[in-house]
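A.B. asks: Quick one, fold the following:
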Amino acid sequence: MLSSRRFFEAFLIKIMLVSSLCVSAVVSANVQAVKATELLINQMSDTPYTIIDVRTVEEYADGHIKGAINIPYDQIEAQSFLLNELKDQTLVVYCRSGRRAQIFESALFKRGFKLFHLEGDILGWKSQGLPLVK
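C.D. replies: Next up is the predicted model:
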């Protein structure tokens, strides 16, 4: 009886994990990627996107994309007033490698925000030799 209970618990954990991954994939599929070069071109247009850097304050201070607003991914609720002001804008989100940006995007997608994800995040931006400001 004990081993069948453990089997059942393990089975439930696997089901929850797969379900979680599926929800994450659906959110990612709904948030389109934007290439760094496309973002640069957009920033020179009459309707530039709002860029959101979801890294820590320290990471942001070490170098970020010009014009990016720093809203760390774990401060969504604390920054809800600012985010509500940005709701009608298209946001481009990035972090270091993508994990934190995906968490942020998932939360904002559920709230109806228009989002893009910077392809390659800040590591991709740096690898292309694109400028950062401090």
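
A.B. asks: For the rest of this, base every contact and every neighbour count on C-alpha atoms.
C.D. replies: Noted.

A.B. asks: Would you mark the buried spots in stretch 112-120?
C.D. replies: Using 16 or more other C-alpha atoms under 10 Å as the test for burial, stretch 112-120 gives 113, 114, 115, 116, 117, 118, 119, 120.

A.B. asks: which of these lies closest to residue 67?
C.D. replies: residue 118 (14.2 Å; C-alpha to C-alpha).

A.B. asks: quick one, what contacts the closest one?
C.D. replies: 33, 34, 35, 36, 92, 93, 94 (C-alpha atoms under 8 Å, 6 or more residues apart in numbering).

A.B. asks: That one and residue 103: what is the separation?
C.D. replies: From residue 118 across to residue 103, the span is 14 Å (C-alpha to C-alpha, to the nearest Å).

A.B. asks: Next, the second sequence, to be compared with the first:
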Amino acid sequence: MPDITPAELKQRQAAGQTPTIIDVREPWENEEGRIEGSQNIPLGTLPQKLEELEDLKDQEIIVHCKGGGRSATAKAFLSQQGFTHVRNLVGGFQAYQQS
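C.D. replies: Model (predicted):
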């Protein structure tokens, strides 16, 4: 699944679309700022949260972190677990804030 740009995500949000957004940053990072509607699941806890995400296996999931590295790891992990529509937010939260 191709990654998504901050501009594309903001455009979809402005149109009232609400994709599932998972913030894989640490809780303290999430407290400093977050994308509205996102849920915080730190990368290190993602394996333990798979059961909770099971219903989303065939739905679009957008993962993000601060700059895109951890979320790229999350995308690869979720894809290996059978999630079929995982997209990484290009540039992470920093790029989203600046766009």
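
A.B. asks: returning to that earlier point: check the buried residues of stretch 112-120 of the first structure and tell me the two furthest apart.
C.D. replies: The widest separation within those (C-alpha to C-alpha) is 21.0 Å, between 113 and 120.

A.B. asks: What residues does the residue nearest the centre of the first structure make contact with?
C.D. replies: Centroid check for the first structure by C-alpha atoms, centre = their mean gives residue 101 as the closest residue, at 2.1 Å. Residues near residue 101 of the first structure by C-alpha under 8 Å, 6+ apart: 54, 73, 93, 94, 95, 117.

A.B. asks: make it 7 Å
C.D. replies: By C-alpha atoms under 7 Å, 6 or more residues apart in numbering, the contact list for residue 101 of the first structure reads 54, 73, 93, 94, 95.

A.B. asks: ok, those residues in the second structure: which stay?
C.D. replies: Retained in the second structure by both residues aligned by TM-score structural alignment, their matches' C-alpha atoms under 7 Å are the following of the contacts of residue 101 of the first structure: 54, 93, 94, 95.

A.B. asks: which one of these sits closest to residue 43 of the first structure?
C.D. replies: Closest to residue 43 of the first structure, out of all of those and judged by C-alpha to C-alpha, is residue 93, at 14.0 Å.

A.B. asks: tell me which element that closest one falls in.
C.D. replies: strand 90-94 (DSSP states H and E).

A.B. asks: Same question for residue 26 of the first structure.
C.D. replies: Using DSSP H and E, residue 26 of the first structure falls in helix 2-30.

A.B. asks: That helix: what's the following helix or strand?
C.D. replies: Taking DSSP H and E, what comes next after helix 2-30 of the first structure is strand 32-34.

A.B. asks: what sits up against the helix or strand just after that following strand?
C.D. replies: Downstream of strand 32-34 of the first structure, the next assigned helix or strand under DSSP H and E is helix 36-43. With contact meaning C-alpha under 7 Å, 6+ apart, helix 36-43 of the first structure is reached by 48, 49, 118, 119, 125.

A.B. asks: Filter these down to the ones in helices?
C.D. replies: Secondary structure from DSSP state H places residue 125 of those in helices.

A.B. asks: Would you mind measuring from the counterpart of residue 106 of the first structure in the second structure to residue 36 of the second structure?
C.D. replies: Superposed on the second structure with TM-score structural alignment, residue 106 of the first structure falls opposite residue 76. Applying C-alpha to C-alpha, the value for residue 76 of the second structure to residue 36 of the second structure is 24 Å.

A.B. asks: These two: which is more packed in?
C.D. replies: Using other C-alpha atoms under 10 Å, the more surrounded residue of residue 76 of the second structure and residue 36 is residue 76, with 15 against 9.
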